[in-house]
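Undergrad: quick one, fold the following:
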Amino acid sequence: MREGIDYLPRRAAERVTDAMSDTRVIVVNGARQVGKSTLAEKVLREHGGVGRFLDDGVTRAAAAADPSAFVQHDGLMLIDEVQRVPDLWLEIKYLVDRNQRPGQFLLTGSARLLGLRSLPDALPGRSETVELWPFSQGEIDDAPDGFVDAAFAAGAELRAEPSELRKKDYLARAARGGYPEALRRDSPRRRARFFDGYVADLIARDVKQVADVERASDMRTLVSLLAAQTTGLVSYNRLSGDLGLTAPTVRKYLEILETVYLVRTVPAWSANATTRAVATPKVFFVDSGIAAHLGAGEGALLENFVLGELARQLTWSETFASLHHYRDRDQYEVDAVLEDNARRVVGIEVKAAETVRAEDFRGLRLLQRKLGDQFHAGFVLYTGRESFSFGNGMTCLPISALWTC
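TA: A predicted model of the protein is given here:
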């Protein structure tokens, strides 16, 4: 691992810079400790301006006491962890409604800000949100991170360079995760200390900031249950029985875990041609290192790893696409379904094996039969070395194709 992991270039930086040229308020949103402040400070140094950091008690008290005076400035103002003083939101809205100059505010937050009940209003038409995830593999390895664009551009003709990685290497990468602090720690034991403290702190602090949760132990149990079934379909009734809570309460708790960027749900994909599709979402952890720490099995961990890399790429890819999964009542399934604005579909299956068989394309071929020309390509990502065509729009690629293409 290279030194200075916090200062590795982030793909989100280009999005922030672009937004500065035509948008009044830029919000960098993401999980705690993914490097939002580091990125924002770098932008501030490049553009000039003033920085305000609400983790500092005096600064936070001043913002709460006189939010109108706090936001007055020339040029660019960075407000770090803006959700800590919700009253700032209306003052920012007031200012940018009267001055349409781009690049006035750069805000960071550790929760999905517009989902917080404490924020009084949104900024439609005035702001752009840039999501910052834990490091991608391409950011860590200085690799292209271009699979999403390449898959839609080349379709089943896409090929990747032979990979030197094997199953154990992919599992090690998944267990390492992408948080800067975890990447700095060479020892798995020391990383485990980080992950354990991270989850505990998130539940103790961030969850309470978002919503009233009477028993933190229930939330911790839910996190463990989700890890045991990561990338599986979400059964609110089963989780309700395991936790002794009502299904609506479980649903609310899961929404909270999404708001604080611990997990992400993947909606089910369906179309008129696939009427037997199951509408249940599935869930994965924003960082695969946490999923590994909480005991996710090998197959589920690798799928979590792949879903996370895809979700990261969708925040910067030139292709505007959405991430779904597919499963029907006949047990056909596809781990990831990407659909672009032209309604072209790319299906992706994840296999922990170092070999691929024709039957591994079973779910992909079903989608292809049902969708016809709408189906653009099907890929099986596996832990082997080579790329091969399996005919009729189907290809297997090493998992490393996600960041090397």
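
Undergrad: going forward, measure contacts between C-alpha atoms and count neighbours the same way
TA: OK.

Undergrad: contacting residues for the closest residue to residue 175 other than its chain neighbours?
TA: Leaving out its chain neighbours, the residue that sits closest to residue 175 by Cα to Cα, 6 or more residues apart in numbering is residue 289, at 4.3 Å. Residues near residue 289 by Cα atoms under 8 Å, 6 or more residues apart in numbering: 174-178, 195.

Undergrad: next, the buried residues of the helix or strand where residue 289 lies.
TA: Assigned by DSSP states H and E, residue 289 belongs to helix 288-293. In terms of neighbour count (16 or more other Cα atoms under 10 Å), helix 288-293 has its buried residues at 288-293.

Undergrad: could you point out the helix or strand that follows it?
TA: The helix or strand immediately downstream of helix 288-293 is helix 298-313, counting by DSSP H and E.

Undergrad: how far is that following helix from where the chain is centred?
TA: Centre-to-centre, helix 298-313 and its host chain are 10 Å apart (Cα atoms, centre = their mean, to the nearest Å).

Undergrad: list the helices and strands that helix packs on?
TA: helix 147-154, helix 167-176, strand 282-285, helix 288-293, strand 345-350, helix 401-404 (3 or more Cα pairs under 8 Å, 6 or more residues apart in numbering; DSSP states H and E).

Undergrad: by how many degrees do that helix and strand 345-350 diverge?
TA: 140 degrees (axes from the mean of the first three to the mean of the last three Cα atoms, to 10 degrees).

Undergrad: want to put them side by side, so please do this one too:
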Amino acid sequence: MLPVRYRRRVVDRELTERLGAVGAVVIEGPKACGKTATARQVAASEVLLDVDAEARRAAELDPSLILAGPTPRLIDEWQIEPHVWDHVRRAVDDRVAPGQFVLTGSAMPPDDVTRHSGAGRLARLRMRPMSLFESGSGSGEVSVARMLDAEPQSAADPGLTVADVTVELATGGWPGFRGLTTTQGLSAVRDYLGEIQRVDIGRVDDRRRDPDRVARLVRSLARNVATHAAATTLAADTGGAGGPLKDDTVREYLTALERLMIVEDLPAWSPQMRSRTALRSAPKRHFVDPSLAVAALDSTPERLLGDLKTLGFLFESLVVRDLRVHAQASGASVHQFRDASGLEVDAIVAARDGRWAAFEVKLGQRQIDEAAATLLRFAEKVDTDTVGPAATLGVIVATGYGYLRPDGVAVMPVGALGP
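TA: Presented below is the predicted three-dimensional model:
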């Protein structure tokens, strides 16, 4: 069997840079997003705690045993033996050299496990499933970094149809599922989600949870993807023979899903505004990859193309995933905006130095004018004396070319987005 060729990831450069500056880098992300393959590109030796029983026994007896080896040393799925954390921290202190360890983790351990700070010793790096550019389905011609620099950009048509984009969001950016047929990819994501609901959500904190209740919540999240649905709304939407889930149960399950990095809500952006209109702080509901919502709904690309309202929400979630992947390379984060007057902006990319760009997400070309008007109205309401003007206002669509409108709003197809 030929070895699987590694496909370059946006975080590769960030990983190399951080390893040159600190003793250890912790790569965090949902399982199967490619953490191990990425870490192996820089590692000189490795120990795989999820499959190596001997290594797990050694870690239980004396964690320092699994730290020995050429550096950088990869410790894969470190959270399986969480006391390894303190020993890595101590080893970094003792060795006084950068680039000693790369740790990967598919679940965030309880806060008390990492209570001994890794500040100055360990850097955290977030990974997500692949963007369209990373998977080879997109051109990457429109750079998020250049948008934050206010550079006008154009792009050729990446060649994706709405049907193509629907298949992409339904099968997801999971590296191990690339190359499968659409039917196989849909089945793989359903199996992945089923394993999380049956097994992983209990392992994350050693608490038994009813898989049926978890599945009901996940379906509710899928029905409310890209909305501001509160936990109480999700609870009421769960239904089932036993009645809706309790609000506290929903919040507990959501926390577990967040620790597995399966759910990644989009936080609100709260800039200084010219008016006194109250800003809404509720996050928008998103999975780390829209394919999980499709799997929870037990849907298919064909069915989604017949339900354009649902497809529109899922498309927005796809765009958020890709913006997050590419914004991270610029030290930026992604948010959303909503105020009490009903003004909403789907995505705000905000850099640490104060630069920002705002985007509306629309599945169809006919909605571009409306989206551009929303962005211009939003830009007028922001207090630019305090937060500065938008570097870019853009409408992200499913298909077509990338260009700049006469009103200054950029239009770009999702397949052209890149770092």
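
Undergrad: which one of the helices and strands packed on helix 298-313 of the first structure lies closest to residue 94 of the first structure?
TA: strand 282-285 (36.8 Å; Cα to Cα).

Undergrad: where in the second structure does the closest one align, residue-wise?
TA: Under TM-score structural alignment, strand 282-285 of the first structure corresponds to residues 284-287 of the second structure.

Undergrad: residues in contact with that stretch?
TA: Residues contacting stretch 284-287 of the second structure (Cα under 8 Å, 6+ apart): 221, 224-229, 262-268, 293, 317, 336.

Undergrad: show me which of the buried residues of helix 288-293 of the first structure is closest to residue 339 of the first structure.
TA: For those, the nearest to residue 339 of the first structure is residue 288 (23.6 Å; Cα to Cα).

Undergrad: hmm, that closest one is touching residue 174, no?
TA: Yes: with contact defined as Cα atoms under 8 Å, residue 288 of the first structure reaches residue 174; the gap is 5.3 Å.

Undergrad: and for the two, which residues touch both?
TA: Common contact partners of residue 288 of the first structure and residue 174 (Cα under 8 Å, 6+ apart): 301, 305.

Undergrad: residue 330 of the first structure pairs with which position in the second structure?
TA: By TM-score structural alignment, residue 330 of the first structure lines up with residue 341.

Undergrad: can you count the residues close to its match?
TA: 10 (other Cα atoms under 10 Å).

Undergrad: is it true that it touches residue 277?
TA: Yes: using Cα under 8 Å, residue 341 of the second structure is in contact with residue 277, at 7.0 Å.

Undergrad: which stretches of the second structure form strands?
TA: 24-28, 45-48, 73-76, 101-105, 122-126, 142-143, 332-338, 344-351, 356-361, 392-397, 403-404, 410-413, 417-418 (DSSP state E).

Undergrad: for residue 369 of the second structure, find the nearest of the ones you listed.
TA: Per Cα to Cα, nearest to residue 369 of the second structure of those: strand 392-397, 9.2 Å.

Undergrad: and the closest one, which stretch of the first structure?
TA: Counting by TM-score structural alignment, strand 392-397 of the second structure corresponds to residues 377-382.

Undergrad: likewise stretch 126-135 of the second structure?
TA: The aligned range for stretch 126-135 of the second structure is 131-140, by TM-score structural alignment.

Undergrad: re the thing from before, which pair of the contacts of residue 289 of the first structure spans the longest distance?
TA: Pairwise distances across the contacts of residue 289 of the first structure (Cα to Cα) peak at 13.2 Å, for the pair 174 and 195.

Undergrad: the two: which has the busier surroundings?
TA: When residue 174 of the first structure and residue 195 are compared for neighbours, residue 174 comes out ahead with 25 against 21, by other Cα under 10 Å.

Undergrad: how far away is residue 192 of the first structure from residue 292 of the first structure?
TA: Counting by Cα to Cα, to the nearest Å, the gap from residue 192 of the first structure to residue 292 of the first structure is 9 Å.

Undergrad: just tell me what residue 121 of the first structure corresponds to in the second structure.
TA: By TM-score structural alignment, residue 121 of the first structure lines up with residue 116.

Undergrad: tell me who's in contact with that match.
TA: So residue 116 of the second structure contacts residue 86 (Cα under 8 Å, 6+ apart).

Undergrad: next one: residue 265 of the first structure
TA: 258, 281-284.

Undergrad: ok, these in the second structure, which still hold?
TA: Retained in the second structure (both residues aligned by TM-score structural alignment, their matches' Cα atoms under 8 Å) from these: 281-284.
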